[in-house]
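Visitor: got a predicted structure here, sequence first:
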Amino acid sequence: MLDFWCNVKNELEYNLMTQKELADKMQISYNTLQSWITKDRLPDARQSVQIAKILNTTVEFLVTGRKTPLSQDNAKIINLLNQAIGYLK
């Protein structure tokens, strides 16, 4: 099985979502999704982006299994948010 589909399955599990729910959200039939998976066929670019958005991840992660490093600005924002959460406790 392609890494893409292994990563999709892992993200489905992480998001407590079924393949049927993914197909419904994509507005495709469950059989179409199953065909892609069992025949190791990649969806087109638009569908790959749609899958990534539904799973709250990136196409890059679904293809490579690697998270994109945070930009310094994003890292600073996350650090500030974590500090603010710490003050609320």
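Guide: Arrived safely, thanks for sending.

Visitor: every contact and neighbour count from this point should use C-alpha atoms.
Guide: OK.

Visitor: distance of N10 relative to S48?
Guide: Distance of N10 to S48, computed by C-alpha to C-alpha, to the nearest Å: 15 Å.

Visitor: actually L80, not the one I typed
Guide: The gap separating L80 from S48 is 32 Å, by C-alpha to C-alpha.

Visitor: more neighbours: the two, which one.
Guide: Higher neighbour count among L80 and S48: S48, with 18 against 12, using other C-alpha atoms under 10 Å.

Visitor: structure two is appended below for comparative analysis:
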Amino acid sequence: MEHFTRAAAKEFGARGISVTAVGPGPMDTPFFYPAEGADAVAYHKSAAALSPSSKTGLTDIEDVVPFIRHLVTEGWWITGQTLLINGGYTTK
């Protein structure tokens, strides 16, 4: 995904189109847990609980929306990046 994002940003940048990928942390959705085995679910829940900034342990859509809004309205200079919005999940 990162390489695709960079390539798309390079291709569309000349037309004034910015391309940014957003990587949220594990989210509690109906689609997340059925695709994972019991061990993976337990791991994500325990690792997410260690996230220093997370309110619930998992990424909430309400945590991601303000960032997306910023990208759409004022983030024209941000392009070719994959940004992780995960409450510190990757700092563990």
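Guide: Perfect, I can see it now. Quick caveat, the model's predicted, so the values are computed rather than measured.

Visitor: quick check: TM-score for this pair?
Guide: Once superposed, chain against chain, the TM-score is 0.29 (TM-score structural alignment, normalised by the length of structure 1); 44 aligned residues with a C-alpha RMSD of 4.3 Å.

Visitor: from the contact counts, what lies against whichever strand or helix holds L62 of structure 1?
Guide: Per DSSP states H and E, L62 of structure 1 falls inside helix 59-64. For helix 59-64 of structure 1, the packing partners by 3 or more C-alpha pairs under 8 Å, 6 or more residues apart in numbering; DSSP states H and E come out as helix 3-14, helix 45-54.

Visitor: distance to G86 of structure 1 added to the ones you listed, as a markdown table?
Guide: Formatted as a markdown table, these follow (distance: least, C-alpha to C-alpha, whole Å):
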| stretch | distance to G86 of structure 1 |
| --- | --- |
| helix 3-14 | 26 |
| helix 45-54 | 30 |
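
Visitor: nearest to A23 of structure 1, out of those helices?
Guide: helix 45-54 (9.1 Å; C-alpha to C-alpha).

Visitor: give me the buried positions along that closest one.
Guide: By neighbour count with 16 or more other C-alpha atoms under 10 Å, helix 45-54 of structure 1 contains the buried residues S48, V49, Q50, I51, A52, I54.

Visitor: pretty sure the second one contacts V59?
Guide: Spelled out, it's V49 of structure 1. Yes. Assessed by C-alpha atoms under 8 Å, V49 of structure 1 is found in contact with V59 at 6.0 Å.

Visitor: tell me which element A23 of structure 1 is part of?
Guide: Assessed by DSSP H and E, A23 of structure 1 sits inside helix 19-26.
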